[in-house]
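>>> just a sequence and a predicted model for now, questions to come.
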Amino acid sequence: METDEAGLEERLKSALWMSIGQIVDEETMKLGVNATPQFIGALTEMVWTQIETVSQDLESFAKHAGRSTVNVTDVMLLARRNEGLDSILRAFVEQHKQPDETS
């Protein structure tokens, strides 16, 4: 079981590395600069660590509320101290609300 989890983590990190690499390539081409593979690797590790932290926080918020599933409320709670992110997420939630929702 541990081997399966380690394999899954490596596949996810590889996919993240590929995605970040593509984004970095697009942006460096626009700017006319170069990025080393080491930069992409370091950025990938930083993003992976952030994903781990965010996922643990979201899981804790849901668990504290007595739920086993993360929902929009948990995400909004996580974003509360980042005004820019909070406003973007609130606009997104409002835009995607179902017509019969009242909250």
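Arrived safely, thanks for sending. Numbers count the residues shown, from 1 in each chain.
>>> could you use CA atoms for every contact and neighbour count after this?
Will do.
>>> counting neighbours, what do you get for the residue nearest to residue 68 when sequence neighbours are not counted?
Excluding its sequence neighbours, the residue lying closest to residue 68 (CA to CA, 6 or more residues apart in numbering) is residue 62, at 6.2 Å. Neighbours of residue 62 under the rule other CA atoms under 10 Å: 17.
>>> please compare the first structure with the one that follows:
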Amino acid sequence: MEQVEDAGLEERLKSALWLSIGKIVDEETMKLGVNATPQFIGALTEMVWSQIETVGQDLESFAKHAGRSTVNVSDVMLLARRNEGLESILRTFVEQAREAES
């Protein structure tokens, strides 16, 4: 029964992701004056879903390795360490969030 519920939840999440990606693609293609097929949006959605699963597993592994059951900022920063642009954006965001808390 739980597997059926998990499968239903996964399908709803994928549908929501497809809808969001479709909106982004529509906005960008209108700006560029090109068209994107539903197959392109579907393939992009599958690629993003796969990336989300991988990132989630990595974050869980980092937290578990540190002896925690909860993912925190240090895990996210560790994940972003090989992407200098992303790491810079995240560092700025974290610093701004910490300043706002103070």
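Looks like it came in fine. Bear in mind the structure is a predicted one, so any value in this text is a computation, not a measurement.
>>> re earlier: which residues does the residue nearest to residue 68 of structure 1 contact?
Listed by CA atoms under 8 Å, 6 or more residues apart in numbering, the contact partners of residue 62 of structure 1 are 68, 69, 70, 71, 74.
>>> spatially central residue for structure 1, please.
Structure 1 has residue 51 as the residue nearest its centroid, 5.2 Å off, counting by CA atoms, centre = their mean.
>>> tell me which element that one falls in.
helix 37-64 (DSSP states H and E).
>>> before we move on, what about residue 69 of structure 2?
Per DSSP H and E, there is no helix or strand for residue 69 of structure 2.
>>> circling back: list the buried residues in the helix holding residue 51 of structure 1.
Within helix 37-64 of structure 1, the residues that count as buried by 16 or more other CA atoms under 10 Å are 40, 41, 43, 44, 47, 48, 57, 58, 59, 60, 61, 62.
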